[in-house]
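1. next come a sequence and a model predicted from it.
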Amino acid sequence: MGDLEIRAAVAADVPAIVAMLADDPLGAQRESPDDLTPYLAALERLRSDPNQHLVVAVRESRVVGTLQLTVIPGLSRKGATRGIVEGVRVHADERGSGLGTQLIEWAIDESRRQDCQLVQLTSDVTRPDAHRFYERLGFTASHVGFKLPL
């Protein structure tokens, strides 16, 4: 399958990232691959914040996966810093290849490198396959999450 590189996302990666974000029933409802303007603006905000790490997995010059890692210092848990993983996506052609595991391992390793004491993530209740995947990697479904659209 070729060598894999995990690197910081750049503007040229945005179409592939958005396509992966939109490539499931949930993402198809909330993403707009036809207008990349808001995504490019978001990428600039992310790149200007040292606590944000939007990465892509590239194989044979093709973006095949992505995730965002946010490092958040905090007071709880004796001043623990957390790594929060969001937007994990693997291209349909790569699902089942171990790429998702490599991306999450990258996020865990980077969290350790940044002195995080905890890595956490959320997954929509409609994604039971993703839940099983995260549990296989050692994550525990320990909390109930809430969201308030603004």
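-> That came in fine, so what should we check first?

2. contacts, neighbours, all on C-alpha from now
-> Noted.

3. mind listing what's buried in the longest helix seen in the chain?
-> Longest helix of the chain, by residue count under DSSP state H: helix 99-113. By 16 or more other Cα atoms under 10 Å, the buried positions in helix 99-113 come out as Leu99, Gly100, Leu103, Ile104, Trp106, Ala107, Ile108, Glu110, Ser111, Arg112.

4. which parts of this structure are helices?
-> Secondary structure of the chain by DSSP H: the helices cover 14-21, 25-30, 37-47, 76-79, 99-113, 128-136.

5. need the buried residues of helix 99-113 in CSV with distance to Glu135, can you?
-> CSV is the format used below for those (distance: Cα to Cα, whole Å):
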residue, distance to Glu135
Leu99, 16
Gly100, 13
Leu103, 15
Ile104, 12
Trp106, 17
Ala107, 15
Ile108, 14
Glu110, 20
Ser111, 18
Arg112, 19
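
6. okay, one more to line up with it:
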Amino acid sequence: MALKEQNSCTICHDDGISNSAVTWCTECEVLLCRGCENPHSKSRLSKEHKTMSAENYQKLPTFMQEISSQCRDYKKKYELYCPFHACPCCVRCITDKHQKCQEMKPLSDILKQVKSSASVQLFQKDLKDVKEILDKAITYLQTRISTSNVQKTKSR
């Protein structure tokens, strides 16, 4: 659900009201204003949902904003993973498209394995190393630009 330009509460917007969003619910996939955030965080159905600030959500790359936990075909939540097709499945997908597929696994189990795998930790370390190198390069280039500007000023 890409809402890059729009930063209004999804629930209020559906009611024709324009309130600024402060939170993104990663499970409901909606932006929430302060008024909607409070009941959402207290409801038995949604109080355990993971959220992030709307500001941080807006900073995510578009491809990440477009990732959904719901099946595009049936609008149902992904619950299982098909190792044969290497894809997440909703309950309807299983009956319509994956009837012959064996060894369906709970998607939550697959995600836990991915998050705790050594490759993810190595990838995080590599990203941190690249960030440090880029930060040093930026600092160096800013110093060079500053030095160049000083030299230009002196030569005039």
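-> Looks like it arrived, so ask away. Computed from a predicted structure; not experimentally measured.

7. once they're superposed, what TM-score comes out?
-> Scored against TM-score structural alignment, normalised by the length of the first structure, the superposed chains reach a TM-score of 0.24; 69 aligned residues with a Cα RMSD of 5.5 Å.

8. highest mean neighbour count out of the helices of the first structure?
-> Using mean count of other Cα atoms under 10 Å, the stretch among the helices of the first structure with the largest mean neighbour count is helix 14-21, at a mean of 21.

9. could you name the helices and strands sitting against that one?
-> Judged by 3 or more Cα pairs under 8 Å, 6 or more residues apart in numbering; DSSP states H and E, helix 14-21 of the first structure is in contact with helix 37-47, strand 62-73, strand 81-90.

10. adding distance to Val63 of the first structure, write the helices of the first structure out as a markdown table.
-> Putting the helices of the first structure into a markdown table (distance: least, Cα to Cα, whole Å) gives the following:
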| stretch | distance to Val63 of the first structure |
| --- | --- |
| helix 14-21 | 6 |
| helix 25-30 | 18 |
| helix 37-47 | 16 |
| helix 76-79 | 36 |
| helix 99-113 | 12 |
| helix 128-136 | 20 |
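
11. those helices: which one's closest to Gln68 of the first structure?
-> Counting by Cα to Cα, Gln68 of the first structure lies closest to helix 99-113 out of those; the figure is 8.4 Å.

12. who touches that closest one?
-> 6, 57, 65-67, 69, 71, 82-83, 85, 88-90, 117-119, 137 (Cα atoms under 8 Å, 6 or more residues apart in numbering).

13. pull out the buried residues from these.
-> Here, 16+ other Cα under 10 Å leaves 6, 57, 65-67, 69, 71, 82-83, 85, 88-90, 119 buried among the contacts of helix 99-113 of the first structure.

14. need the max-distance pair from those.
-> Applying Cα to Cα across these, the maximum distance is between Arg82 and Val90, 23.4 Å.

15. distance of Glu55 of the second structure relative to Lys112 of the second structure?
-> Between Glu55 of the second structure and Lys112 of the second structure the distance is 27 Å, computed by Cα to Cα, to the nearest Å.

16. ah, wrong one, I meant Thr139 of the second structure
-> 38 Å.

17. measure stretch 92-112 of the second structure end to end?
-> 23 Å.

18. swap in stretch 54-64 of the second structure?
-> By Cα to Cα, the extent of stretch 54-64 of the second structure from end to end equals 14 Å.

19. tell me which residues in that stretch are buried?
-> By 16+ other Cα under 10 Å, the buried positions in stretch 54-64 of the second structure come out as Ala54, Tyr57, Gln58.

20. ok, these vs Lys42 of the second structure, which is closest?
-> Within these, proximity to Lys42 of the second structure (Cα to Cα) peaks at Ala54, which comes in at 18.8 Å.
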